[in-house]
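Q: model the following, please.
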Amino acid sequence: MSRELYPIVVKPEWIETIQSGYPALRKEMFESLQHVKDAGGLLHLMTEHKEYLATGYFGKQEKGVGWTLSMDEQDTIDVAFFKQLFEQALDKRNDFFEEESEAFRIFNGAGDGIGGLSIDCYDHHYLITFENEGIYTFRPMILEAFESLVHYKSIYEKRDFLIDLQPVKGDDFLVGERGDFPEMLQELEARYAYDLDAGMRTGFDIAQRELRKVLMDSVKEKNVLNLFSDTGTLTVAALQGEASQTTSVDFSTRSRNKTIDNLALNSFTPEKQTILIQDAFDYIEQADKKTRFDVVLFHPPVQVNTRTRQFRTEQDLSLWIQKVIHLTNRGGLLAITTDSPALDASQLKKAVEQAFNKLRQKFEVVWEQPEQKDFPIPPSMPQLAPKSILVRRK
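A: Reported below is the predicted structural model:
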């Protein structure tokens, strides 16, 4: 396709930010974007004196309007450009390939050089996620570059954006041999089902790998509550860690069925565990004073905006942590996880502190999400990292 190159003047107060490598582009950084019409259009970022700063692409995503791609004016954004970035990312993941890890991230957006794009490996089935319409216009080049570098069973895609407020329809399967999903992967002693051909969610969150590990070591003979449990992967991890009993709460029948499948995969009897089809917010509010658990896992959605419920992580997380504290026994553990790009790890910890302080209670941090080699992030955007914290209620 013919790709428009738009000269864009950066406001003086934002020049140093872009020169420092900050990759996310926002409307307020520029004198004008009115002449930029096409998603995927290349942005030639420059000072008012026409001095080159960076090359980016136009693609609306959350509060942004695009991402930088290169700080080198000589770079051509073509198949070779993407191939070079993919090669660098693959080299950084050599340990995962050598250890024959079955699920890990191959390419992590801006942390690997292309904001709005991620690639995950599920036992040599690869999933490319396009997070905005702009990066999706580079799809043929991205696929050609990536396909030339990896041995794959199949390659799938997810389109995590809307056009005219509607999902982009189409087959998620791209090349290779279509998987017989759901398929199974192994992580430590546990097995989990995943599906790359059933909508936006695969059923297995790679970013929670470290949390699953720490759970296995922390829940022996404990009663565990898993709120917003989705497919029950954390429930499985808890049972692998010899939890005495688990309760999983999520609003959808799909979640219940997938949780049952994951339990059965690991030879656990689903009937011996409690699996509730209920809005987890409602469960928290309706729980009586006798409802207490040794371990509570709290992973709320980033945002909810319905007729009966409003929730925004950056505004409401601390309030809901207060409510979840009441479900946690004294001396018990509380794990909080968020996918919100509005909070970094320090802000998540601050939300926990505010919640305990509001209740005039004390806690200690047992574990915080470490950096993960397959989830590199730009130093200037710590909020893009996976975020989890495990605390003990004193």
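
Q: rest of the way, CA atoms for contacts and neighbours
A: Noted.

Q: give me the contacts around the helix or strand hosting Thr68.
A: Element membership of Thr68 [criterion: DSSP states H and E] is strand 64-70. By CA atoms under 8 Å, 6 or more residues apart in numbering, the surrounding residues in contact with strand 64-70 are 23-27, 54-60, 113-116, 134.

Q: one more to line up against the first:
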Amino acid sequence: MTKTIDLQVNARNIADFKKGYPLILKDAIINSDVLTTEGTIVRLLDKNRQFVAKGYYGIQNKGIGWVLTRREEVEIDFDFFESRIAAAFERREELFENPNTTAFRVFNGEGDGIGGLTIDYYDGFFLVSWYSEGIYSMKHHVYSVFDKIIEYEGIYEKLRFDTKGQYIEQDDFVKGEQGDFPIIVRENGMKFAVNLNDGAMTGIFLDQRDMRKVVRDNYSEGKNVLNTFSYTGAFSVAAMLGGAKKTTSVDLAQRSLAKTIEQFSVNGIDYEQQDIKVMDVFDYFRYAKRHELKFDLVILDPPSFARSKKYTFSSAKDYPALLMDAIAITEKNGVIVASTNNASFGMKKFKTFIEEAFNEAGSRYKILEESTLPRDFRTNRDYPEFNYLKVVVIRKTK
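A: Presented below is the predicted three-dimensional model:
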């Protein structure tokens, strides 16, 4: 039986836990020094030893664990995992029945009741991501649920946590049939090649599904498009399928060239008619200014943090400067899709970055629309900090 330890909650944090705040922060616990083994079940108690919540110990980003239930009688066992996972799959029933979209998230961590665990679906295959040693210690429950209630071709996993400063290396394949990768999935009718056994990335970021559709349907026809931090060129594919005149995809990673060619090819797009640049985005901005290049649509979707030989980029402090670079090469009445996945600030703060950049550039703008995570990336609306994705579509009016 899994060991259980009692933790005393600071008085100032009790109300948050009772309202449903899911992340256990170290500062919220008075006796956190008693925690030694990740995966330990913890009972959160007030100073009078009255029950507050139950969860597990697992170090992830800012937290030391996650609340799993506010009912004292609930056991964290197979039945618990089965009920949470079954409910999550039922919520995505409409997506499972949609032949035009065959890749999406079916379990989104704390949004579906188990922080530190995500499960993504790729046309018959599942990818399970574990974000702490603590939740990974309970993997037998999760995989037993698959065997009992879920039909699958194959299951792969990614371990997204460190232990003693070292990333745990493990074969990605878990059970079922091994995939013949890349497999081709559909997203709103678009095709994308994905690999579940080729490092941390799969070839597509599922959280941008809604925005790729928006770019294809509303902003691409006849446009000259620049896709920065382009990864495998998914936004470029969306733009071309939306009738773009031409795309330029820019990413520093060497593998982005072959991966972008692959994504164009599976959609029947002649990649030789597109520009695919393997170079630092900041160097490309300077190149574009020097050659007086202008674009009708610019996609800005940088990582939260990135480092190259010449630059260090943090979206929390450098996004305004990045946006100024984009403004300089955007045509008048052109559109910028500004996106960030940095969870350390919200949409309100992100909009101040946009205002700052346009003011500094001596330009004007109009916000056309904004969005956050798609519905399958379920979050608690009371705690918007867990809804990390922020996308704002901006028209440059001057």
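
Q: give me the TM-score for this pair.
A: Scored against TM-score structural alignment, normalised by the length of the first structure, the superposed chains reach a TM-score of 0.96; 393 aligned residues with a CA RMSD of 1.5 Å.

Q: now the buried members of the contacts of strand 64-70 of the first structure.
A: Among the contacts of strand 64-70 of the first structure, those classed as buried by 16 or more other CA atoms under 10 Å are 23-25, 54-60, 113-116, 134.

Q: can you pull out the helices in the stretch 201-350 of the second structure?
A: Under the criterion DSSP state H, counting those that start in this stretch, the stretch 201-350 of the second structure contains helices at 209-214, 234-241, 256-266, 281-290, 315-328, 347-361.

Q: circling back: closest to Phe204 of the first structure among the buried ones among the contacts of strand 64-70 of the first structure?
A: Gly116 (20.3 Å; CA to CA).

Q: I'd say that closest one and Ile128 touch.
A: No. Using CA atoms under 8 Å, Gly116 of the first structure is not in contact with Ile128; the gap is 10.6 Å.

Q: strands along the stretch 101-250 of the first structure, start to end?
A: For the stretch 101-250 of the first structure, strands defined by DSSP state E, counting those that start in this stretch occupy the ranges 103-108, 117-122, 125-130, 154-159, 162-163, 166-167, 173-176, 183-187, 190-194, 223-227, 245-250.

Q: who are the packing partners of the second one?
A: Same thing as strand 117-122 of the first structure. strand 103-108, strand 125-130 (3 or more CA pairs under 8 Å, 6 or more residues apart in numbering; DSSP states H and E).

Q: quick one, what contacts Gly111 of the first structure?
A: Counted by CA under 8 Å, 6+ apart, Gly111 of the first structure has contacts 375-378.

Q: apply 6 Å and report the result again.
A: 376-378 (CA atoms under 6 Å, 6 or more residues apart in numbering).

Q: show me the residue at the heart of the first structure, geometrically.
A: Central residue of the first structure (CA atoms, centre = their mean): Asp339, 5.5 Å from the mean position.

Q: roughly how far does the aligned partner of it in the second structure sit from Gly165 of the second structure?
A: Matched across to the second structure, Asp339 of the first structure falls on Asn341, judged by TM-score structural alignment. Between Asn341 of the second structure and Gly165 of the second structure the distance, using CA to CA, to the nearest Å, works out to 24 Å.

Q: ok, now Pro320 of the second structure?
A: Taking CA to CA, one finds Pro320 of the second structure at 32 Å from Gly165 of the second structure.

Q: same check, this time on Gly65 of the second structure
A: 19 Å.

Q: higher neighbour count, the two?
A: Just comparing Gly65 of the second structure and Gly165: by other CA atoms under 10 Å the higher neighbour count belongs to Gly65, 28 against 7.

Q: and the direction of the strand or helix carrying Ile14 of the second structure versus that of strand 63-69, what angle?
A: Taking DSSP H and E as the definition, Ile14 of the second structure sits inside helix 11-19. Between helix 11-19 of the second structure and strand 63-69, the angle comes out at 40 degrees (axes from the mean of the first three to the mean of the last three CA atoms, to 10 degrees).

Q: tell me the first helix or strand C-terminal of helix 11-19 of the second structure.
A: Assigned by DSSP H and E, the successor of helix 11-19 of the second structure is strand 23-25.

Q: mean shift of that next one relative to the first structure?
A: Superposing on the first structure and averaging over aligned pairs (mean CA distance after the TM-score superposition for the first structure), strand 23-25 of the second structure comes out at 1.1 Å.

Q: now Phe146 of the second structure: closest residue in space that isn't a chain neighbour?
A: Nearest in space to Phe146 of the second structure, with sequence neighbours left out and distances taken as CA to CA, 6 or more residues apart in numbering, is Tyr152 at 8.0 Å.
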